[in-house]
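*Asks:* mind looking at a prediction? Sequence and model below.
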Amino acid sequence: MMLEVKNYNTFYGELQVLRDFSVSVAAGEILCLLGRNGAGKTTALKSILGLVPPRTGTLVIDGKDISGLPAEQIPRHGIGYVPQGRRLFKELTVRENLEVGLMTRKSGGAAMERALGYFPALKERLGQQSGTLSGGEQSMVAIARALCVEPKIIMLDEPTEGLMPSMIQAIRDVVTKLRNDGVAVLLVEQRIDAVLPVADRIAFMDQGVVQAEFDVDEVRADSSLVQKYLGVGHG
């Protein structure tokens, strides 16, 4: 397994948010964490990155135990992160935002070229202020910035939220291409329709716990699973 997270217990103050949270993702696989608002999905990604460190638990990347490392060191082991809401430096240009990604692992210009290979449209926008881009283009920049880390694992927090259908498809295509290129993908979503086209496996999350995990084909074939774990109709 490329990424293994075992028994994370994570708190905000005295409030426990993750309870024995465990997931694993292989190279060339897309695992989707699916759950309602407040299920702990975003905290799970932040906890893996060390931004909200777990009190207990183990993190293994590519066979190496890196549990307890400070947050600034974890991405250097090959984890890219696309936060919810993109979090670009909006006053900086596209190029400058990508250079922030390069600094994480001291990657060179070749890493930026590879990242831009997934988003050819951005090549014409390198000198443009990021804040002047459309929402979809900003999502592309956020993903490209994460790819400048040259990640073995990429974690995306609701990357298609608020985007037009054509842009949602473009993002899905890139996520699928990353998987095909051997990257391990951990995708957070709260809408089942957003993940069925791309996920290999789905882990249903509620109240900080992974309640169940299924191959995507099982979920496609049995809509009662969505009802059971998300409490919503399968639209």
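*Replies:* Looks like it came in fine.

*Asks:* drop to CA atoms for contacts and neighbour counts, all remaining ones
*Replies:* Will do.

*Asks:* Gly117 - that's part of a strand, no?
*Replies:* No. With DSSP: H, G, I helix; E, B strand; the rest coil as the criterion, Gly117 is helix rather than part of a strand.

*Asks:* and it, how far from Asp200?
*Replies:* Applying CA to CA, to the nearest Å, the value for Gly117 to Asp200 is 24 Å.

*Asks:* one more: Asn180?
*Replies:* Where Asp200 is concerned, Asn180 sits at a distance of 12 Å (CA to CA).

*Asks:* quick one: which of these two has more around it?
*Replies:* Counting neighbours by other CA atoms under 10 Å for Asn180 and for Asp200 shows that Asp200 has the greater number, 18 against 14.

*Asks:* tell me where this structure has strands.
*Replies:* 3-12, 15-25, 30-34, 56-61, 64-65, 79-82, 153-157, 184-189, 201-206, 209-215 (DSSP state E).

*Asks:* just name the most buried of the ones you listed.
*Replies:* Mean neighbour count (mean count of other CA atoms under 10 Å) peaks for strand 30-34 among these, with a mean of 27.

*Asks:* tell me which other helices or strands it touches.
*Replies:* strand 184-189, strand 201-206 (3 or more CA pairs under 8 Å, 6 or more residues apart in numbering; DSSP states H and E).

*Asks:* so how many other residues sit close to Leu92?
*Replies:* Neighbours of Leu92 using other CA under 10 Å come to 15.

*Asks:* need the contact list for it.
*Replies:* Gln129, Ser130, Gly131 (CA atoms under 8 Å, 6 or more residues apart in numbering).

*Asks:* between those residues, which is nearest Arg76?
*Replies:* Of all the contacts of Leu92, Ser130 has the smallest distance to Arg76: 24.7 Å, by CA to CA.

*Asks:* dropping in the other structure now:
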Amino acid sequence: MLRVTDLASGYQKIPIIMGVSFEVGDGEFVGVLGHNGMGKSTLLKTLVGQLPATAGRIGFAGSDITHAPTHQRARRGLRYVPQGRQIFPGLTVRDNLRMGAAGAGLADDVLDEVLDELPRLKPILGRAGGVLSGGEQQILALARCLCGRPRMVLLDEPTEGIQPSIIEEIIDILLRLKRRSGLTIVLVEQNQDFIRRLADRVLIIQKGRITGEVPPDHLADPALVAEFIGMAVT
């Protein structure tokens, strides 16, 4: 589904990710784990086209999308749920979802199938996005992404600022989507338990480079986590 080869990017003349290579198979959930400032969000922004690649190649679903504009990547099925959610606060929940469908050139009838997967949103369709709780906004951001019928979703820190009960709900949603639709996900996250419960594989990123891969169950062992990346289990 996704093949990244020797990818590099950054901000103006400051390199952030350097020589990153990895693959994600169809239907896989792949976690990317590392300290803050190691290039996790930069990697996702480069994959989705918000930042230009300065070297390397991005292959998606058999096509070279390295220099394709963001909207073309979205139309091919590569969608992004950014850190901080970035919903439209002044629009209703329904209109936020409609924006997700419109961005993929789809009609509003896709909303019903997404709402069946995320029924929590049904009673609040007329509510403005900006008045929702952080957890509701995160579910809305995911739902808006799903309204584009993605083949792959890039998720950036989805548990940030979210209460534990909503984190559990998001885990259930993502596992259900994997079973029913075979959705492919690349997940950047600091919450190691969240990654452990969802990911098929976990890539370690340090100073802008993929330095290794660990089985998800290793994240339950603080000694193993410290050995690979020196992070405290959260």
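*Replies:* Okay, I see it. For clarity, every value in this text was computed on a predicted model and none was experimentally measured.

*Asks:* just the TM-score for the two chains, thanks.
*Replies:* The TM-score (TM-score structural alignment, normalised by the length of structure 2) is 0.94; 233 aligned residues with a CA RMSD of 1.5 Å.

*Asks:* just send the strands of structure 1 back as CSV, with distance to Glu72 of structure 1 too.
*Replies:* As requested, the strands of structure 1 are arranged in CSV below (distance: least, CA to CA, whole Å):
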stretch, distance to Glu72 of structure 1
strand 3-12, 18
strand 15-25, 21
strand 30-34, 24
strand 56-61, 15
strand 64-65, 16
strand 79-82, 11
strand 153-157, 16
strand 184-189, 20
strand 201-206, 27
strand 209-215, 26
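
*Asks:* quick one: which of the ones you listed is nearest His234 of structure 1?
*Replies:* strand 30-34 (13.2 Å).

*Asks:* quick check: the closest one compared with structure 2, mean distance?
*Replies:* If you overlay the two and look at strand 30-34 of structure 1, the average distance to its match in structure 2 is 0.5 Å (mean CA distance after the TM-score superposition for structure 1).

*Asks:* compute the inter-axis angle for that strand and strand 184-189.
*Replies:* 20 degrees (axes from the mean of the first three to the mean of the last three CA atoms, to 10 degrees).

*Asks:* how distant is strand 30-34 of structure 1 from the center of its chain?
*Replies:* Strand 30-34 of structure 1 sits 9 Å away from the centroid of its parent chain (CA atoms, centre = their mean, to the nearest Å).

*Asks:* do stretch 89-105 of structure 2 as well
*Replies:* 18 Å.

*Asks:* go on, stretch 168-176 of structure 2?
*Replies:* With CA atoms, centre = their mean, you get 14 Å for stretch 168-176 of structure 2.

*Asks:* mind listing what's buried in that stretch?
*Replies:* Ile170, Ile171, Leu174, Leu175 (16 or more other CA atoms under 10 Å).

*Asks:* closest one of those residues to Ala53 of structure 2?
*Replies:* Nearest to Ala53 of structure 2 among the buried residues of stretch 168-176 of structure 2, with distances taken as CA to CA, is Leu174, at 29.0 Å.

*Asks:* please determine how far that closest one is located from Glu136 of structure 2.
*Replies:* Applying CA to CA to Leu174 of structure 2 and Glu136 of structure 2 gives a distance of 15 Å.

*Asks:* check Glu168 of structure 2 too.
*Replies:* From Glu168 of structure 2 to Glu136 of structure 2 the distance is 13 Å (CA to CA).

*Asks:* next, the angle from the longest helix along structure 2 to strand 184-188.
*Replies:* When structure 2 is scanned for its longest helix (criterion: DSSP state H), the result is helix 164-181. Between the axes of helix 164-181 of structure 2 and strand 184-188, defined by the same axes, to 10 degrees, the angle is 150 degrees.

*Asks:* for helix 164-181 of structure 2, what is the distance to the chain centroid?
*Replies:* So, by CA atoms, centre = their mean, the centroid of helix 164-181 of structure 2 is 13 Å from its chain's centroid.

*Asks:* return the list of helices and strands in contact with it.
*Replies:* helix 134-146, helix 192-198.

*Asks:* now, of these, which is deepest in the fold?
*Replies:* helix 134-146 (a mean of 23).

*Asks:* which strands and helices sit next to that helix?
*Replies:* strand 78-81, helix 93-103, helix 110-117, helix 164-181.
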